[in-house]
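In: With the sequence up front, the predicted model follows.
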Amino acid sequence: MTRLTTGMLEGIPADLVSYDEALKRGTGLGLFGIACNAAGVPKAKARRALLSTVAAVVPVTAGGGIIPGFSEAVREIIVHLGCRAFVTEKSDVGGLAEAVKNGADVVFMADDDLFAAFDLRRRRLVDNVNATAKGYVCALDALAGGLLGKAVLVIGAGRVGSACVRTLLERGSRPAVYDVVEAKARALSSECGITFEPDLKRALSRYSLIMEASGAPGVIEKGDVSPDTTVAAPGVPLGVSSQAVPLLKDRLIHDPLQIGVSVMLVMAACGRGEGQNIAERRT
């Protein structure tokens, strides 16, 4: 998992409303709409679930340590969607105990390898990688007026890119994959039965719908952008050069945290995480 920096998180709480409004203008959905669509949950049901859910964000010191502003940014995104949330005063196990004692239904925790939302009521978890892929594929679907039967180039065959490929297949699109490490792209291509693209520049000239999940800066350059190019970029840092960004205008979706956390929250609050429901275990 790419480690975020404080610089990437600055401004998220203050800009949430304006970011959400811009997202809604571009996709017609906004953060809540994207989260519900990605989770496969009707808006009314999701709204009821969020109103009855308390979320806690627990700082974690493992690995590279606590990223200043991360827990607070996650909390503000959760609150923005209409759910009660708090950041625990303690970290790690002490923070988890604090969350449980204070009635948390969903607990968000992240280290260098995993960012997850734990649904304590149902013993389920939502992995940020899968939630982010679902959210960005949903956003691209909205920008493109649907993805059914359409070809999409996925740049990056890592965890997020692989999750994007599987989500695109679920939506009936025709993904192709490129990775700077050719063996990774070939393996994903073989596993999922999709097209392998060996030449990035050539591929960018042939695909107008792109999922940029490489986690490398400036992968898509000014000369790669056509009037039809549409990019959903879950990769961090942004894989679109500063010269190319203005050319994409409202055909670019990218943020460091907002879409992924929104989808995680709705999935966790509505019991759409991984694991066996307690009720299922008793039957």
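Out: Looks like it arrived, so ask away.
In: rest of the way, CA atoms for contacts and neighbours
Out: Fine.
In: For the stretch 51-200 of the chain, which segments count as strands?
Out: For the stretch 51-200 of the chain, the strands defined by DSSP state E, counting those that start in this stretch occupy 54-58, 84-87, 106-110, 115-119, 124-127, 151-155, 174-178, 195-196.
In: Format these as TSV; extra columns: mean neighbour count.
Out: Formatted as TSV, those follow (neighbours: other Cα atoms under 10 Å):
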stretch	mean neighbour count
strand 54-58	26
strand 84-87	20
strand 106-110	25
strand 115-119	24
strand 124-127	22
strand 151-155	25
strand 174-178	25
strand 195-196	20
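In: Out of those, which gets nearest to A268?
Out: strand 115-119 (5.4 Å; Cα to Cα).
In: got a list of what L114 touches?
Out: L114 makes contacts with M1, D127, N128, as judged by Cα atoms under 8 Å, 6 or more residues apart in numbering.
In: Between these, which sits nearest A185?
Out: Using Cα to Cα, the contacts of L114 come closest to A185 at M1, 18.0 Å.
In: In this structure that closest one contacts D113, no?
Out: Yes - here M1 lies in contact with D113, judged by Cα atoms under 8 Å, at a distance of 5.4 Å.
In: Same drill for these two, tell me which one is more crowded.
Out: M1 (16 against 11; other Cα atoms under 10 Å).
In: got a list of contacts for stretch 169-177?
Out: 147-157, 165, 168, 185, 188-189, 194-197.
In: if I look at A268, how far off is V93?
Out: Per Cα to Cα, to the nearest Å, A268 is found 20 Å from V93.
In: Look at these two and report which has more neighbours.
Out: More neighbours surround A268 than the other of A268 and V93, with 32 against 12 (other Cα under 10 Å).
In: Shouldn't that one be within a helix?
Out: Yes - counting by DSSP: H, G, I helix; E, B strand; the rest coil, A268 is part of a helix.
In: what residues are up against it?
Out: Applying Cα under 8 Å, 6+ apart, we find A268 in contact with V106, A117, F118, D119, R124, L125, V126.
In: From L96, how far out is it?
Out: Distance, A268 to L96, using Cα to Cα: 17 Å.
In: The structure to be compared is supplied as follows:
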Amino acid sequence: MTRLKTELVEYMIDGMTSYNQVLKQKIGVDLAGLAMRTFHMSEADFDRARNCNRVAVVPITQGEGIIGSFSESVAAIVESMGFRVDVMPHTDVDGIYDGYQRGCNLFFFADDIRYLALNTKTNKASDNNYATALGFIEVLTALMERHGKDIAKEKILQIGHGIVGREAVQILKQRGVDFDIYDKDPQTLAGLSHKKLTGKEEIKDYRYILDFTNEGGWLKDAYLADAILYASPGVPYSMDEVAESRFEDRAVHDNLEIGTAIMLGEALQI
């Protein structure tokens, strides 16, 4: 997991209503709807899940320690999806014990290496790297549908082949999506049979983009075609200010929300 900073997550504590409204305008569903769509859950199924699961967010001090507002932000995301959730008053193992004492069965926790959701009723676990890749592929699919396009019939560009990007490659392959790929380090793409871009100037040839890079401001407006559709969980945001402004209505980017929502949805699966 990319180590977040407090200023990149604290807005979520009071901002989830606005976030969900904007997301729904762009892709047709909010976070709860995205989880239902991704895992083919009905509203009735999701309502039952809301009623029979209780969520604990456990602060973890391992490694570099607790990121300020991280646990509270995770709780705000989960609460915005209609679930009962509490941040545990204690950390680490003692915090997990707090959750058990409160009757929680769904636990969220993260250290420097992994951000995990664990359902103790079903022994189902969800890793944020996979969930983020899956979530943003689903977001781009929905965004394209909103604009009258079918991801199965179009060429996609994936940018970035790091931890999350590698997960995305496997999901796209499983779904039969036609995609090319770019990474600033060509060695990371060795062994992939898909077309590889030789330079970022070639990005302009694509209209539908998944971006899994985590370097801020490198994706200049000049590298992008008109009327692109774009989805990215990158922290910080790849687009420069000009590009971000130009494609505000045609791009979905966040720091934590979509990955967390998909973790919750996956952890609910049997």
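Out: Nice, I can see it. Every value quoted in this text rests on a predicted model; they were computed, and no experiment measured them.
In: What would you report as the TM-score here?
Out: TM-score of the superposed chains, computed with TM-score structural alignment, normalised by the length of the second structure, equals 0.94; 266 aligned residues with a Cα RMSD of 1.4 Å.
In: Among the strands of the stretch 51-200 of the first structure, which comes closest to G30 of the first structure?
Out: strand 84-87 (19.5 Å).
In: tell me the average deviation of the one helix or strand L31 of the first structure maps to from the second structure after fitting.
Out: Counting by DSSP states H and E, the element that carries L31 of the first structure is helix 30-39. Following the fit onto the second structure, the mean deviation recorded for helix 30-39 of the first structure is 1.5 Å by mean Cα distance after the TM-score superposition for the first structure.
In: Which strands or helices does that helix pack on?
Out: For helix 30-39 of the first structure, the packing partners by 3 or more Cα pairs under 8 Å, 6 or more residues apart in numbering; DSSP states H and E come out as helix 12-27, helix 43-51, helix 128-144, helix 258-269.
In: how about a cut-off of 6 Å?
Out: helix 12-27, helix 128-144, helix 258-269 (3 or more Cα pairs under 6 Å, 6 or more residues apart in numbering; DSSP states H and E).
In: among those, which is the most enclosed?
Out: For these, the largest average neighbour count (mean count of other Cα atoms under 10 Å) is found in helix 258-269, namely a mean of 29.
In: residues in the second structure aligned with the helix or strand following that one?
Out: Per DSSP H and E, helix 258-269 of the first structure leads on to helix 278-281 as the next helix or strand towards the C-terminus. Aligned by TM-score structural alignment, helix 278-281 of the first structure falls on no residue of the second structure.
In: Centre of the chain to helix 278-281 of the first structure, how far?
Out: 28 Å (Cα atoms, centre = their mean, to the nearest Å).
In: Adding distance to A49 of the first structure, write the contacts of A268 of the first structure out as JSON lines.
Out: Below are these laid out as JSON lines (distance: Cα to Cα, whole Å):
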{"residue": "V106", "distance to A49 of the first structure": "11"}
{"residue": "A117", "distance to A49 of the first structure": "15"}
{"residue": "F118", "distance to A49 of the first structure": "15"}
{"residue": "D119", "distance to A49 of the first structure": "12"}
{"residue": "R124", "distance to A49 of the first structure": "15"}
{"residue": "L125", "distance to A49 of the first structure": "16"}
{"residue": "V126", "distance to A49 of the first structure": "16"}
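In: Verify the stated contact: G30 of the first structure with D20.
Out: Yes - counting by Cα atoms under 6 Å, G30 of the first structure touches D20, with 5.4 Å between them.
In: out of everything not next to it in sequence, what's closest to the most centrally placed residue in the first structure?
Out: Closest residue to the average C-alpha location of the first structure: T132 at 1.8 Å, with Cα atoms, centre = their mean. Nearest residue to T132 of the first structure in three dimensions, chain neighbours excluded: G260, at 4.2 Å (Cα to Cα, 6 or more residues apart in numbering).
In: Surely the one you found and N130 touch.
Out: No - between G260 of the first structure and N130 there is no contact under Cα under 6 Å: 8.6 Å.
In: Share the number of residues neighbouring the counterpart of E154 of the second structure in the first structure, please.
Out: Aligned counterpart of E154 of the second structure in the first structure: K150 (TM-score structural alignment). Per other Cα under 10 Å, the neighbour tally for K150 of the first structure reads 17.
In: do you know how far H253 of the second structure is from A125 of the second structure?
Out: H253 of the second structure is 25 Å from A125 of the second structure, by Cα to Cα.
In: go on, H161 of the second structure?
Out: Separation of H161 of the second structure from A125 of the second structure (Cα to Cα) stands at 24 Å.
In: do N255 of the second structure as well
Out: 21 Å.
In: With I96 of the second structure instead?
Out: Applying Cα to Cα to I96 of the second structure and A125 of the second structure gives a distance of 15 Å.
In: One more: Q62 of the second structure?
Out: Distance from Q62 of the second structure to A125 of the second structure, by Cα to Cα: 20 Å.
In: can you check G234 of the second structure too?
Out: On the measure of Cα to Cα, G234 of the second structure and A125 of the second structure end up 23 Å apart.
In: count of residues packed around G271 of the first structure?
Out: By other Cα under 10 Å, the residues close to G271 of the first structure number 21.
In: can I get the strands of the stretch 51-200 of the first structure in a markdown table with distance to V74 of the first structure?
Out: Formatted as a markdown table, those follow (distance: least, Cα to Cα, whole Å):
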| stretch | distance to V74 of the first structure |
| --- | --- |
| strand 54-58 | 7 |
| strand 84-87 | 9 |
| strand 106-110 | 8 |
| strand 115-119 | 11 |
| strand 124-127 | 14 |
| strand 151-155 | 27 |
| strand 174-178 | 31 |
| strand 195-196 | 36 |
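In: out of those, nearest to L248 of the first structure?
Out: Minimum separation from L248 of the first structure across the strands of the stretch 51-200 of the first structure (Cα to Cα) falls at strand 151-155, 16.2 Å.
In: how far off strand 174-178 does the closest one point, in degrees?
Out: Counting by axes from the mean of the first three to the mean of the last three Cα atoms, to 10 degrees, strand 151-155 of the first structure lies at 30 degrees to strand 174-178.
In: Quick check: which helices or strands does strand 151-155 of the first structure pack against?
Out: strand 174-178, strand 209-212.
In: Repeat the analysis, applying 10 Å as the threshold.
Out: Applying 3 or more Cα pairs under 10 Å, 6 or more residues apart in numbering; DSSP states H and E, one finds that strand 151-155 of the first structure contacts helix 159-170, strand 174-178, strand 195-196, helix 200-206, strand 209-212, strand 230-232.
In: correct me, but E138 of the second structure touches A35?
Out: Yes - between E138 of the second structure and A35 there is a contact under Cα atoms under 10 Å: 9.4 Å.
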